[in-house]
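In: just a sequence and a predicted model for now, questions to come.
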Amino acid sequence: MIRPAAPHDAPFVAPLIIQAMGDLAAKFANSNNPQVILGLFIYFFQQENNQYSYQNTLVFEENDQILGSLNAYDGAKLFELRENFLSYLKENHGLNSFHPEPETQEGEFYFDTISVHPDAQGKGIGKALIIAGIDWAKALGHQKIGLIVEKENPRAKELYENMGFIAQNSMVFLGGDYFHLTYCFEVQPT
């Protein structure tokens, strides 16, 4: 079952966000300590009005276990959603001049992280979350979805392309090389 996330899901979803982010999670936490990284994302998942909030997350739950998550939001709100996060990093993690490049933009619903628990991969959960995310974007009135995928992750890129996403361009984000992919809704003739 896919449902909106709740604050109490934090201990299960934060590791999924970290898994999806890979090395970026340590850059945001300004630490390689797994407990520091986990604590940061648990904290922000439970808060409102930030890009990693439960408010911006769907979870895939089966037998009372969260096996996957999708974190997404309106790209036009990126800087607004980042504000609390970056202020917290400055005050609590020593990132005084940390200004990540924008990975999304106005005009797209942005899939920030999509992740499936390692023990549940290969069972269609990622695909189900992508479909739910597409439906979510459509229900909110968006015409386009965007996401970035590391160039070193061809398997993920192939999954998104098989779901109808198209690679638009390459970009650098926090020192890593990424593809920017988009999914556009067909405009129905009137």
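Out: Happy to help now that I have it. Everything numeric here is computed off the predicted structure, so don't read it as measured data.
In: C-alpha from now on. contacts and neighbour counts both.
Out: Fine.
In: quick one: the helices in this protein?
Out: Taking DSSP state H to define them, one finds helices in the chain at 10-21, 23-29, 34-46, 78-93, 125-139, 154-162.
In: can you say which of those is packed in most?
Out: Comparing the helices of the chain by mean neighbour count (mean count of other Cα atoms under 10 Å), helix 10-21 comes out on top with a mean of 21.
In: put this next to the previous one:
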Amino acid sequence: MKIRAGIPEDAEEAVYLMNLAIDEIGQALTGEQEEAAILKVMASFFKKKQNRLSYENTLVIEENSEIIGVIVVYHGSEAAQLDWPLIEQVRMKSGNSDLLIDIESEPEDYYIDTVCVKPSHRGNRLGTTLIAEAEKHGRKLGYGRMSLNVEADNKGARALYQKLGYQKVGRKTIYGHSYDYMVKVIS
């Protein structure tokens, strides 16, 4: 098993896992309704640079050349720039030129956008391993805080993140759902 930076060729496996984690947010980010179309658009963005879903922001954990986990991280100060290509996609698809994507992170944080482990491999601390690797990467880049959002009613995930040192500092509404915004000092 190894953790490595994402590459464009990971698109199919990585976006499948990303979509498992973000569920209906995939619709908002792509402007699509059907899963196959959502995955196709997400894969297209994954293969490109400078957007939220890009391989550039992704670490994968693989076993026997199979991606079994993924984490997407980027600095909050870059969120608007990384969201812009997605906003253009959704605006074009919907015809609504005023449409925006909800801001999920604070500008001072290295933000965990998505973390997901393949269902068949859950319970083996792989998500924790991915988070630790993202924190290590954030420290290497000189960032002082990590953050993430967890659904307010997801007590199990919140307990895990608290165990890893994340503390709730606020609440965000993202696409109509309430999330606890959690932060960990990593410097």
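Out: Yep, that arrived. From a predicted model like this one, the values you see are computed outputs, not experimental measurements.
In: picking up where we left off before, now the helices of structure 1 in TSV, with distance to residue 119 of structure 1?
Out: Conversion of the helices of structure 1 to TSV gives the following (distance: least, Cα to Cα, whole Å):
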stretch	distance to residue 119 of structure 1
helix 10-21	12
helix 23-29	21
helix 34-46	19
helix 78-93	30
helix 125-139	11
helix 154-162	17
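In: select, out of those, the one closest to residue 118 of structure 1.
Out: helix 10-21 (9.3 Å; Cα to Cα).
In: give me the angle between that closest one and helix 34-46.
Out: Going by axes from the mean of the first three to the mean of the last three Cα atoms, to 10 degrees, helix 10-21 of structure 1 is angled at 110 degrees with respect to helix 34-46.
In: have a look at how far, on average, helix 10-21 of structure 1 is from structure 2.
Out: Once the two models are superposed, helix 10-21 of structure 1 sits on average 0.6 Å from its counterpart in structure 2 (mean Cα distance after the TM-score superposition for structure 1).
In: can you list contacts of that helix?
Out: Residues outside helix 10-21 of structure 1 that contact it (Cα atoms under 8 Å, 6 or more residues apart in numbering): 25, 37-38, 41-43, 45-46, 54, 59, 66, 68-69, 71, 113-117.
In: cutoff 7 Å now
Out: 25, 38, 41-42, 45-46, 66, 68-69, 113-117 (Cα atoms under 7 Å, 6 or more residues apart in numbering).
In: dump the residues you listed to JSON lines, plus distance to residue 19 of structure 1.
Out: Putting the contacts of helix 10-21 of structure 1 into JSON lines (distance: Cα to Cα, whole Å) gives the following:
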{"residue": "25", "distance to residue 19 of structure 1": "8"}
{"residue": "38", "distance to residue 19 of structure 1": "10"}
{"residue": "41", "distance to residue 19 of structure 1": "11"}
{"residue": "42", "distance to residue 19 of structure 1": "13"}
{"residue": "45", "distance to residue 19 of structure 1": "14"}
{"residue": "46", "distance to residue 19 of structure 1": "18"}
{"residue": "66", "distance to residue 19 of structure 1": "14"}
{"residue": "68", "distance to residue 19 of structure 1": "11"}
{"residue": "69", "distance to residue 19 of structure 1": "11"}
{"residue": "113", "distance to residue 19 of structure 1": "9"}
{"residue": "114", "distance to residue 19 of structure 1": "9"}
{"residue": "115", "distance to residue 19 of structure 1": "7"}
{"residue": "116", "distance to residue 19 of structure 1": "9"}
{"residue": "117", "distance to residue 19 of structure 1": "9"}
